[in-house]
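In: The sequence and its predicted three-dimensional model are supplied below.
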Amino acid sequence: MRIVVLTGSGVSAESGVATFRDRNGVWAKYDWRRAATPEGFAADPAFVHAFYNERRRALPAVRPNAAHYALAKLEKELAARGGSLTLVTQNVDDLHERAGSKNLIHMHGELMKARCGACYSVHPWKDELSIETRCPVCDHAGAMRPHVVWFGEIPMALDAIYEAVTSADLFAAIGTSGAVYPAAGLVGEARAMNIPCTELNLEPSENAWLFTDSRYGPATKIVPRWVEETLNGA
């Protein structure tokens, strides 16, 4: 059985990672135009670096929750049975990796990495970034930026994501708003191929009507239960 799971900020919320689009989310406190666009970075790179440095500093203090661990278990047990799980995440945190997930695509990038705008090299990064930071490869100063996808930029690995979704036996979306494209369009791609689609969320997403099955509640409760049901039926 081949399963593709898309996760959004709702899967990490119970770990203490701030969501972005909720009433009290990140974009209610910060102007995304200043903090998360190429134009904002060009206008005030120091502000953008400070915004992401704060999040990078906070990330080690949070821990994976039961939903992260359940998805890692699903991947491991499907592989043992000759199946596969492709985990596509909109999240830039590293909680899926810390829970044990291996076959993972970060379509919106990774907070714990940085890349150089001059030579395009990508590097693991735990420290602060600033306009003085030099690239470890080309030694260019001022070109290092967070390895995240900003508004107006194309998400990563789209070809691999679409290939996985359209060849899956089951598609599931967990903790997503259904408002951010192209991620929100993946369920439509799956439905076009007559692939069953399950939504697991705290409440119905903006595209909930596209799913063939739904489970609502806290991710730490509904995801482990769904994983067990899926494994029992696989």
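Out: That came in fine, so what should we check first?
In: From here on, just use CA atoms for contacts and neighbour counts.
Out: Noted.
In: in stretch 56-70, what's buried?
Out: Residues of stretch 56-70 classed as buried: R56, L59, R63, P64, N65, A66, A67, H68, Y69, A70 (neighbour count, 16 or more other Cα atoms under 10 Å).
In: which other residues reach that stretch?
Out: For stretch 56-70, contacts defined as Cα atoms under 8 Å, 6 or more residues apart in numbering pick out 11-12, 14-17, 93, 95-96, 98-100, 111-112, 126-127, 219-221, 223-224, 227.
In: go with 7 Å
Out: 11, 15-16, 95-96, 98-99, 111-112, 219-220, 223-224, 227 (Cα atoms under 7 Å, 6 or more residues apart in numbering).
In: cool, and stretch 2-9?
Out: 19, 83-91, 164-165, 168-176.
In: starting at the chain centroid, how far to that stretch?
Out: In terms of Cα atoms, centre = their mean, to the nearest Å, the centre of stretch 2-9 is set 9 Å apart from its chain centre.
In: and what of stretch 68-83?
Out: A distance of 18 Å separates the centroid of the chain from that of stretch 68-83, by Cα atoms, centre = their mean.
In: got it, and stretch 60-70?
Out: The answer for stretch 60-70 is 14 Å, by Cα atoms, centre = their mean.
In: Comparison target below:
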Amino acid sequence: MLDTVKAWVRQSQRIAVLTGAGVSAESGVPTFRDVQTGYWAQFRPEDMATEAGFRAHPQRVWDWYQYRRDLLAGVSPNAGHLALADFQRRHPDCITLITQNVDGLHQRAGSTGVLCLHGDIFQDRWLDTPRNCCFIDHAVAGHPPYCDRCGNLLRPGVVWFGEPLPLATLEAAEQAANQCDLMLVVGTAGAVYPAAGLAHQARAAGARVVVLNPAPSALDDAAHAVLRGTAATVLPQLLGD
């Protein structure tokens, strides 16, 4: 089956790749719940990843995200990230990379134009609609940083529970799904929507869909081919020359 999918890759003019947490697993990226250790074990992740939680305890939530950033700074892109970045360098107009991950490892591997459906943990944005006085580069250092003119707080640039996905990013991902002739779904259980719906959109629009995951996923039935294995093992074989 791998050789068949490799042939599909070679034949494709437009490839959309949707990645999930499994792509980063072999880099040692802790899961959302794995970081609830030590001091942080007393708090529920759901209470640390909502707007209400941040407004109630901004310092606590900011420090938790800083703790997660520090953990991520200690890991590196794996062979799966690097294979995607290398393929994009060789075929810059062929691939659109869409990720559910917030860890920034695709970007650190060298991928460009990554559509981050759930945001980027290393980027910040204003909690409230920014006024003319709000400039991120001029924010006063703190836990969290803030605007010294109006008091607006910076927050992590991720999508919290109950928040919609960034509209422009979602629209770009849907366009890629509707226009591709091959979609690779890598390292995701396919349980989170609207991200998982992109595979169904691609198939409905006539694309071949390939699922690459070590274990069965909710998207297997939507796939024309299923590859069992990890991203770090299979992607270099699939995307290499």
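Out: Right, received. Where do you want to start? Being a predicted model, the structure only gives us computed values, none of them experimental.
In: Just put the buried residues of stretch 56-70 of structure 1 in CSV and tack on distance to W150 of structure 1.
Out: Listed next are the buried residues of stretch 56-70 of structure 1 as CSV, based on distance: Cα to Cα, whole Å:
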residue, distance to W150 of structure 1
R56, 16
L59, 19
R63, 25
P64, 24
N65, 26
A66, 29
A67, 26
H68, 24
Y69, 28
A70, 29
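In: Does the residue positioned nearest the centre of structure 2 lie in a helix or a strand, and which?
Out: For structure 2, N101 is the residue whose C-alpha lies nearest the centre (Cα atoms, centre = their mean; 2.3 Å). Using DSSP states H and E, N101 of structure 2 falls within no helix or strand.
In: Against A219 of structure 1, how distant is the equivalent of it over in structure 1?
Out: In structure 1, the residue matched to N101 of structure 2 (TM-score structural alignment) is N91. Look at N91 of structure 1 and A219 of structure 1: by Cα to Cα, to the nearest Å, they are 15 Å apart.
In: Same question for F211 of structure 1.
Out: 17 Å.
In: Compare those two (neighbour count), which wins?
Out: A219 (24 against 19; other Cα atoms under 10 Å).
In: and that one, what is it in contact with?
Out: Applying Cα under 7 Å, 6+ apart, the residues near A219 of structure 1 are V11, A67, N201.
In: Tell me the spacing between the second one and S9 of structure 1.
Out: Spelled out, it's A67 of structure 1. 12 Å.
In: So G10 of structure 1, which state does it fall into?
Out: helix (DSSP: H, G, I helix; E, B strand; the rest coil).
In: H106 of structure 2: how many residues sit nearby?
Out: The local packing of H106 of structure 2 (other Cα under 10 Å) involves 28 other residues.
In: Neighbours of L87 of structure 1, how many?
Out: Using other Cα under 10 Å, L87 of structure 1 is surrounded by 24 other residues.
In: coming back round to it: looking at the buried residues of stretch 56-70 of structure 1, spot the one nearest C138 of structure 1.
Out: R56 (23.6 Å; Cα to Cα).
In: Secondary structure class of whichever residue in structure 2 pairs up with the closest one, three-state.
Out: In structure 2, the residue matched to R56 of structure 1 (TM-score structural alignment) is R69. Here R69 of structure 2 is recorded as helix under three-state DSSP.
In: And for V180 of structure 1?
Out: Relying on three-state DSSP, one would call V180 of structure 1 coil.
In: quick one: what's aligned to it in structure 2?
Out: In structure 2, V180 of structure 1 lands on V192 (TM-score structural alignment).
In: In structure 1, where's the longest strand?
Out: Ordering each strand of structure 1 by length in residues (DSSP state E) puts strand 109-116 first.
In: against structure 2, where does it fall?
Out: Using TM-score structural alignment, strand 109-116 of structure 1 pairs with 119-126 in structure 2.
In: mean offset of the matching stretch relative to structure 1 (after superposition)
Out: Compared with structure 1 after the fit, stretch 119-126 of structure 2 shows a mean deviation of 0.8 Å (mean Cα distance after the TM-score superposition for structure 1).
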